[in-house]
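Trainee: Sequence and predicted model, in that order:
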Amino acid sequence: MSKEPRNVPASSRKDIFMSEISNESEISNEFEFPEFIEPGLEKIEVIAKFNGDIVRVAEILEAEVEIIYQNYAIITIAKDKIKRLASYPQIEHLELPKNLYFELSSSLTSSCIPSVQRADGFNLSGRGVIVAIIDSGIDYMHPDFRNSDGTSRILFIWDQTQTGTPPVGFNSGAEYNNQQINNAILSETPYQVVPSRDTNGHGTAVAGIAAGNGRASNGINRGVAFEADIIAVKVGYRGYESFARSTELMRALKYVIDKARRFGKPICINMSFGMNNGSHRGDSLFETFITEISTNWKTSIIIPTGNEGSAGHHYHGKIQTGEVQEIEFFTGPGLETSYLSLWKNFADNFAVEIIFPDGSSSGVVNIENQVKTVRRPNLILNVFYGQPSHYSLEQEVFFNITATQGPLPQGIFKLRLIARNIVDGNYDIWLPTLEEVGEDTFFSDPSIYNTITLPATAEKVVRVAGYNARVGNIALFSGRGDLADPNSYPDLAAPSIDIQTARTGGGYDSFTGTSVAAPFVTGSAALMMQWGIINNNDPYLYGQRLRAFLRIGAERKAGIPYPNASFGYGTLCLYNTMNYLVEYELGEQFWLNLT
């Protein structure tokens, strides 16, 4: 409520006010109504800085006023009365409000997704497509994964960590179908019916971005493919929820693709996992399996580049014949085990030696040793010289350090390389990922490049980097490709910082990392597949074709060369991609008519 002026007779107060506003015919034309105001609105809100009786001004103009703080008000007024409002002496300044969004909403906007979802745009929701989340599980009780009638959108959950009835063709874990999940939702004790939980919360967050429908927030926190079907695999092995081996992921891939084929639906698979134990060249069996199965059925696999860009876990060097080099790395507190994975050209010959923090040495380990075990007080070092395989020309020298009592010693370790006969000389070394050893274990002179984690290094998958959608910069933690190998670059980048998405237990929370960048692309792929395969505009829109259109539609800044090791071909812009699909559809139809 406004305050009346003191020591002024009531009969005069009206006269003073009316004298201030009596000359309404002399309205200033200095306040120009912005042309970009949304058309069709009869009334709008404006923010007003005022003095005096703003309530009376609002009454005269038939406007609504909310005094929100001293001399600040929100006025809802007819558009054609804005200039009159601006002319009153009580108004010091007017400002149109600026739109604010939850972080997920703004990230969708920066990725050009809402215009593809809207009915007056492409009207795509993911209907008819399966989104598979291979992760830490899913909170099936969360409203964002239910239909409007309360039934679950989740077709299957396979919890690999539980004992129960496994899927057909598999020997472990417990599978729950849609009917069982619906029975659990209706039960007063749901977790006695379907006992699978996402205790980590990672999988639920990823699923919320890729396919959540935002029911818990009245649509505000809606994800990308909000009407897609969902299959969730909680990876791990029996009793070990925090651990997943590459074999579990391989089983999970087969499982979800088999399900999609059975239902006759295209599938987008989000796999937000990463590790450093490998050559990073896509040549392990794990990676080649992923490459090959990605061509099976109508499938697209999306994997983040990992969070190793600024972790200090990669070292690149070059050595010459007769040279001795020392590479320092630090170990943080509480570690019971760690490793170094060194990859070099098989034609190069050098010996290795580890200097421990107390100054003692492992002794020189030559290639002739092949395998050597070194015992020190409270720890064991195993050194293994690998050999090329029929997949790889490279050679790995693997160092595994394990504490026998208590944690590993903190401090500086040194890896000494003693070159003999060198032909190429380039080599790369990786420490375990942040998730394994934390941020206190790192090389003293690391490289930020060639830091994309496995299995994003597999061929024929969509590699997704993370960037800050607020400022447009690549996230410091985002894994980067090898500068010397453009084939190792990310495909594109998506928002990855402070993303609001579904939280285990209900509601929403903020998440950061490339793991939450990938599902923006996974959901986008589902919308593309709906348009192409389900709506019969492009029946072959999956795999490498889908990947290519994501690349061409990515937004690119002027003056920056693309592709590059950080952003790949640019940042996700689904609307651009869809427009390219429409453009090329015409050529495709012409070709089909000719044949």
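Mentor: Done, it's in. Residues are numbered from 1 along each chain as shown.
Trainee: all contacts plus neighbour counts: C-alpha atoms, from now on.
Mentor: Noted.
Trainee: quick one: residue 395 is in a strand?
Mentor: Yes. When DSSP: H, G, I helix; E, B strand; the rest coil is applied, residue 395 is found to be in a strand.
Trainee: And here is the other one:
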Amino acid sequence: MSDEEKYKIISNAYADFLIEYNNDVTRFAAFPNSSVNYINKKYAVIHMPVSNMTPDSISKYGYSALPGCYGLLSAPGYNSTGIDKIRNIPDLLLRGRGILIGFVDTGIEYTHPAFKNIDNTTRIISLWDQTIDSANHYPEGFFYGTEYNRNLINQAIKSDNPLAIVPSTDENGHGTMLAGVAAGTPVEEYGFIGVVPSADLVIVKLKPAKPYLKTFLAIPEEAICYQENDIILGVKYLTQVAERLKRPIAICIGLGSSGGDHGGSGMLSQYLSSICENPRTAVIVSAGNEGNTGHHYFGERKPNMNPDNVEFIVANDVSGFSMEFWGFLPIISG
């Protein structure tokens, strides 16, 4: 992708497709009038005019090419984990010193005392805000958003108007909460301390999902969700920072979706699995907090079985919804 084409990444007039091209660029021919943003030699993001999105787009490009949308998950139970007992064992000293903790989420309130050292400097190594467009201040090779390094964040913290220097903030609070629970600096007056208060932080603030995709998937306009391709690129950014600094990193993803096969064959799942093969890299994902809300159904069909009746309860004000069927090939005995 070139600088002349990068506007397509954030433009609502362009649709995004995730494809597995395996270093075979001939696959791009199936996407007319498009631009390619490479993730690696296996995966790429295709940006194509939204006008090309038609009801038969799934049959044209494949369902897996449509980025999934992921919402926020959070049900912290810090006290129930027993972390304090382990962390306070003198011989272990498990406070995260020398470790990077990366977050792909709603951003961070970088001026909060939970993310400062005792000398009032930041513990944030860098922050990539995908929502702030800038001419040439995006991370190298990513073509959108704005990257703020530790020096610039420290300048902002010391100023009377921090947002005039680093205008990134966390309007939702979800990313700030996760970062605080995982790695917050001790704040004695509140009796607060994160799990690894000596670790350094690397932050990605995700840009919201594009309107065309929410419409296509019948996701309410006001719903907070993020695209699979932006999450993947966020993880890629975190790993590149860790590689550059030659430091181990634990990546936290507090996002989830009811869609997908839940079997690890999706592109995001595969990408995260490949990342975990790297030395000194760990990925932590949320297990979901829907509990027994009944958003999923599993059934097994056998010969001479009566059909299952599955009840759908849809509110009167819901204009539409999307639903996925995932099946296994029948087992033929003989």
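Mentor: It's in. Computed from a prediction, not measured in an experiment: that's the story for all the values here.
Trainee: Distance of the residue mapped onto residue 301 of the second structure from the first structure relative to residue 352 of the first structure?
Mentor: Using TM-score structural alignment, the equivalent of residue 301 of the second structure in the first structure is residue 319. Going from residue 319 of the first structure to residue 352 of the first structure by Cα to Cα, to the nearest Å gives 13 Å.
Trainee: The match of residue 301 of the second structure contacts residue 416, correct?
Mentor: No. Here residue 319 of the first structure lies out of contact with residue 416, judged by Cα atoms under 8 Å, at a distance of 11.6 Å.
Trainee: Between those two, which contacts overlap?
Mentor: With contacts defined as Cα atoms under 8 Å, 6 or more residues apart in numbering, the residues shared by residue 319 of the first structure and residue 416 are residue 325.
Trainee: just the strands in the stretch 101-250 of the first structure please.
Mentor: Residue ranges of the strands in the stretch 101-250 of the first structure, as given by DSSP state E, counting those that start in this stretch, are 130-135, 154-159, 174-177, 229-234.
Trainee: Adding distance to residue 332 of the first structure and mean neighbour count, write these out as CSV.
Mentor: CSV is the format used below for those (distance: least, Cα to Cα, whole Å; neighbours: other Cα atoms under 10 Å):
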stretch, distance to residue 332 of the first structure, mean neighbour count
strand 130-135, 27, 29
strand 154-159, 33, 25
strand 174-177, 37, 20
strand 229-234, 30, 26
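Trainee: looking at those, which is closest to residue 547 of the first structure?
Mentor: Nearest to residue 547 of the first structure among those is strand 130-135; the distance by Cα to Cα comes to 16.2 Å.
Trainee: Contacts for that closest one next, please.
Mentor: 202-203, 206-207, 210-211, 228-235, 249, 252-253, 256, 260, 265-273, 522-523, 526.
Trainee: hmm, try it at 7 Å
Mentor: 203, 207, 228-235, 252, 256, 260, 265-272 (Cα atoms under 7 Å, 6 or more residues apart in numbering).
Trainee: how about it, aligned to which bit of the second structure?
Mentor: Counting by TM-score structural alignment, strand 130-135 of the first structure sits on residues 100-105 of the second structure.
Trainee: Show me how far the matching stretch is from its chain's centre.
Mentor: How far stretch 100-105 of the second structure lies from its chain's middle: 9 Å, per Cα atoms, centre = their mean, to the nearest Å.
Trainee: next one: stretch 288-295 of the second structure
Mentor: Relative to its chain's centre, stretch 288-295 of the second structure lies at 20 Å (Cα atoms, centre = their mean).
Trainee: ok, now how distant is residue 172 of the second structure from residue 271 of the second structure?
Mentor: Taken as Cα to Cα, the span from residue 172 of the second structure to residue 271 of the second structure is 27 Å.
Trainee: Repeat that for residue 249 of the second structure.
Mentor: Distance of residue 249 of the second structure to residue 271 of the second structure, given as Cα to Cα: 16 Å.
Trainee: These two: which has the busier surroundings?
Mentor: residue 249 (25 against 18; other Cα atoms under 10 Å).
Trainee: How about the contacts made by the counterpart of the more buried one in the first structure?
Mentor: Correspondence of residue 249 of the second structure to the first structure, assessed by TM-score structural alignment: residue 267. Residues in contact with residue 267 of the first structure (Cα under 7 Å, 6+ apart) are 129-131, 260, 298-300.
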